[in-house]
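>>> Predicted model follows, preceded by the sequence.
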Amino acid sequence: MRSFAWQTSNVIKTLSRFMASRTKPNRSAGKHRLTRLFLAGVLSVSANTAFADAGFDKFVRGFWPKAQAVGISANTYNAVFTGMEPDNDTLRLMSKQSEFVKPIWDYLDSAVSDTRVEKGRELLQEYGPVLRQIEARYGVDREAVLAIWGMETNYGGFMGRHNVIQALATLAYAAPRRKSFWQRELLTALAIVQAGHVRFKDMEGSWAGAMGHTQFMPSSWKAYAADYNGDGRRDIWTSIPDALASTANYLKKHGWQTGKTWGYEVRLPAGFDYNLADGEKTKTLGAWSKAGVKRINGKGFPRPSDKGILVLPAGASGPAFLMLRNFYVIKRYNNATAYALAVGHLADRIIGGGPLAGDWSREHMPLNRTETAELQKLLNSRGFSVGTADGKVGPATRRGIRAYQRSRGMIPDGYASVVLLARLKVDS
């Protein structure tokens, strides 16, 4: 079977010869308009020979005008979409609704393993000159950049097995929500290939379109990717310096504070007011110290004027942390407390820090979504209003938990666990 691109090329040549014989010179503008219109038709007709999935075929035909409107050429479009079919793995993962919630301690055990720490230390030496230059250029501490690389792809060991454009096209075609988002990301990905920053076949990433060594979405690549070596390409797939510089630039643009840590593991005093640990109240480290909050290693805070928020990722039964500005900058990369804590902790370990000192009370397992909805219904039925039982732990649910805990003489940490759910079930 002739390729989609071959068919398109030959039909266009035939059309051009025909139009040359029928079109007067002073009507060249009209000729170009007709050519563009015909090209869109060719894309519609010829695509039928290239796709096994009729719905996907229709999507590709219908998407061409949007791509053309933002400057994507027919050559690029043909080269990318000829023979493409939906990514079955993306379809499977898109619709997967896992009820399993990985406890933060299990997440950290995996994310900050000894193997990953040792590899990070090796790469800190191997890429020392590059990292020093990136740190000087962007003002982002080198260990933080390394830690994100380690977290995202295990230092490039696994960048995803999906072609990014195929994955994004599948999502733009089949995702039940956010279609406009996926379409914008697809257009940006096409533009990246057309501009020559990466070959189409090398555009590796996740099933959801996150790309390269440090997993940028195309829109993030467009806004933050950096050309470290000055070759005119922002290559986060095959150039490690470009990928690391891009990550540093992302953190810088989101407010990274040079030379400052992400946070401190701390110890809380007896009788501590857990209402202060709502994940929102900001105090200077000096003020926290006066309230009896101390670093776990017994040392003082080096900059008492820095501001921090007290966070208890597993409630009063687990370690406590004072999170600084850089912690929330990391969360701009991935808005999960477990992720940002893992990045910060891995960064500390890479430059010689030790394991976390606090113990996790592992019987206090987090709730999955179904269990959370059950907890919310029970709280509502007992007069502790948390709003709609949607299975999501937000501020209203945490306030309801705290109110219930206070009413029963429990530590009001606002943490939703299987232990709390069991208590609610038997509590009349």
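Thanks, I have it. Residues are numbered from 1 along each chain as shown.
>>> contacts and neighbour counts: CA atoms only from here.
OK.
>>> Just say helix, strand or coil for the nearest residue to K260 once chain neighbours are set aside.
Distance criterion Cα to Cα, 6 or more residues apart in numbering; nearest residue to K260, sequence neighbours excluded, is N326 at 7.5 Å. The three-state label given to N326 by DSSP: H, G, I helix; E, B strand; the rest coil is helix.
>>> Put this next to the first one:
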Amino acid sequence: MTFFQTKRFSLFPRFGAIAVAAALTLGSVAAPLANSADFVRSLWPAAQERGVSRAAFEAAFAGYSYLPKVMELTRKQPEFSQTVQQYIDRRVTNAQAAKGAGMRKEWNQTLTGAQQRYGVQPEIVLAIWGMETNYGSFMGGENTIHALATLTEGGYRTDFFRGELLTALRIISDGHVTPRNMVGSWAGAMGHTQFMPSSFMRYAVDYNGDGKKDIWNSVPDALGSTANYLKSFGWRPGETWGYEVKLPRGFDFARARQVEKATLGQWQQMGIQRVSGRAFPRGGDTARLYMPAGANGPVFLLLPNFDVIKRYNNSDSYALAVGHLADRILGGGAFATPWPAGDYALNKDQRAQVQSLLARAGYDVGTPDGVIGPKTRAAVMSFQARAGLVADGHVSGRLLDALKR
């Protein structure tokens, strides 16, 4: 999610914000109420019903005024395209891996204990921490209550952000954090690993046993909460996220796309092998084939834990970056297969252009809408085969260039 374009560590132009992805699609933005004090007063009955104390409510809104800069950020969510390579290269670096390895030593007792309690490997928790806030070096600079209140008062995704605001007030009322220390992104993502208030209420834990769930100031609480979150969504202890693999010559891409998911043993029967040459530990594990750059780049078989990582951020690019950073923290190297040179990602208009060019060439893609579905994928593969290209169905800048020739 690249919603949070604010001044922060330059390698990380986003905040994780569990559960925000579905909520932050661009929507209508209403003008604020004429009087912010009236808005705050209107919230009190609902806050009281949620169990928020009057003292906590007043402390949370002390000094509140509508924040135009927050609303401006809702209008400046840039539409830009990154290839998976660009996404990974910006976030998974030697420096990030080295810093993660250092944090692993520093927080070994906490991470080992969390693994025993929740079954999630330390390197995965560390990778999420690194992706979200650069290991706590920047957790956002906005007062969470004031930011969420501004979004609600301004009419931006009102139902969602009003619910998060009321939940955040309850967190303060319960004594987990003071209003002053409840800071995060402009959209309400908080703490070392960027929980939204609703996710905090469901999954945060008091790992250090001091009576508070403090994901802002307690690294043990933040790491334990992240491990608990992953466990709650079905993390499989002792298993990895996936494997980089190599495809055999003459690989049947059409069949592979029809299969979607199969056991590792079945993929192996189709000629797929790990790039390391080692056998798969459990041939019965179910996996899906992922070719983020087509057949000419790194290829992966993704396991169930990959989809658990996506519950943190529903993006294949994000989950691949987390998995790869975790492997690098353990001492692993770069992907064995290099990324193809000269490729670029397409925005929606460019994807629609691909479809229009395919339709003009006689392929059935339906109505060009920029959404790549089975019909478009089949047309792409037919075009690639006819043009003497690898018929992998991958849609990217290089395909668009080929269609324009």
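Sure, I can see it. The model shown is predicted, which means the values in this text are computed figures rather than measured ones.
>>> After superposition, what is the TM-score?
Aligned and superposed, the two chains score 0.86 in TM-score terms (TM-score structural alignment, normalised by the length of structure 2); 374 aligned residues with a Cα RMSD of 2.2 Å.
>>> quick one on the thing from earlier: need the counterpart of the residue nearest to K260 of structure 1 in structure 2.
Aligned counterpart of N326 of structure 1 in structure 2: N305 (TM-score structural alignment).
>>> Number of residues surrounding that match?
Around N305 of structure 2 there are 22 other residues, counting by other Cα atoms under 10 Å.
>>> what's the answer for S381 of structure 1, then?
If you count neighbours by other Cα under 10 Å, S381 of structure 1 ends up with 10.
>>> what does E126 of structure 1 give?
11.
>>> How much space separates it from V112 of structure 1?
In this view, E126 of structure 1 and V112 of structure 1 are 20 Å apart by Cα to Cα, to the nearest Å.
>>> S317 of structure 1 too?
Going from S317 of structure 1 to V112 of structure 1 by Cα to Cα gives 21 Å.
>>> who's more crowded, the two?
The neighbour comparison of S317 of structure 1 against V112 (other Cα under 10 Å) goes to V112, with 23 against 18.
>>> so what corresponds to the more buried one in structure 2?
In structure 2, V112 of structure 1 lands on V92 (TM-score structural alignment).
>>> Against W339 of structure 2, how distant is that match?
14 Å.
>>> repeat for G277 of structure 2
20 Å.
>>> quick one: which of those two has more around it?
Per other Cα under 10 Å, whichever of G277 of structure 2 and W339 has more neighbours is W339, with 17 against 9.
>>> Do a quick rundown of the helices in the stretch 101-250 of structure 2.
108-118, 122-133, 144-153, 158-173, 197-203, 219-232 (DSSP state H, counting those that start in this stretch).
>>> What is the host helix or strand of R377 of structure 2 packed up against?
If you go by DSSP states H and E, R377 of structure 2 is part of helix 374-386. Counting contacts by 3 or more Cα pairs under 8 Å, 6 or more residues apart in numbering; DSSP states H and E, helix 374-386 of structure 2 packs against helix 348-360.
>>> which secondary structure elements does the helix it packs on contact?
Helix 348-360 of structure 2 packs on helix 374-386, helix 397-404, going by 3+ Cα pairs under 8 Å, 6+ apart.
>>> Of all the helices of the stretch 101-250 of structure 2, which one is nearest V70 of structure 2?
Set against V70 of structure 2 and scored by Cα to Cα, these come closest in helix 144-153, at 6.6 Å.
>>> Next, the mean deviation of the closest one compared to structure 1.
Using mean Cα distance after the TM-score superposition for structure 1, helix 144-153 of structure 2 ends up 1.8 Å from its aligned counterpart in structure 1, as a mean over the superposed pairs.
>>> which residues in structure 1 does that helix match up with?
The aligned range for helix 144-153 of structure 2 is 164-173, by TM-score structural alignment.
>>> And stretch 195-213 of structure 2, by the same measure?
Going by TM-score structural alignment: stretch 195-213 of structure 2 matches residues 216-234.
>>> again with stretch 229-248 of structure 2
Using TM-score structural alignment, stretch 229-248 of structure 2 pairs with 250-269 in structure 1.
>>> buried sites along the matching stretch?
Residues of stretch 250-269 of structure 1 classed as buried by neighbour count (16 or more other Cα atoms under 10 Å): 250-252, 254, 256-257, 261-268.
>>> what about it, start to end distance?
Where stretch 250-269 of structure 1 begins and where it ends lie 37 Å apart, using Cα to Cα.
>>> So which residues make contact with it?
138-141, 224-225, 292-296, 308, 319-327, 329-330, 332, 344, 356-357 (Cα atoms under 8 Å, 6 or more residues apart in numbering).
>>> Now with 6 Å, please.
Stretch 250-269 of structure 1 is contacted by residues 139-140, 224, 292-296, 320-324, 326-327, 329, 344 when judged by Cα atoms under 6 Å, 6 or more residues apart in numbering.
>>> Strands - which of these land there?
294-295, 320-323 (DSSP state E).
>>> So what's the residue count around L223 of structure 2?
Neighbours of L223 of structure 2 (other Cα under 10 Å): 26.
>>> Apart from its neighbours in sequence, what residue is nearest it?
With Cα to Cα, 6+ apart, the residue lying closest to L223 of structure 2 is V125, at 6.5 Å.
>>> corresponding residue for that neighbour in structure 1?
So, by TM-score structural alignment, V125 of structure 2 is matched to V145.
>>> ok, now which ones touch the residue nearest to the spatial centre of structure 1?
Structure 1 has N334 as the residue nearest its centroid, 4.6 Å off, counting by Cα atoms, centre = their mean. Contacts for N334 of structure 1 were tallied using Cα under 6 Å, 6+ apart; there are none.
>>> swap in Y135 of structure 2?
Taking Cα under 6 Å, 6+ apart, one finds W129 in contact with Y135 of structure 2.
>>> Near G196 of structure 1, how many other residues are there?
13.
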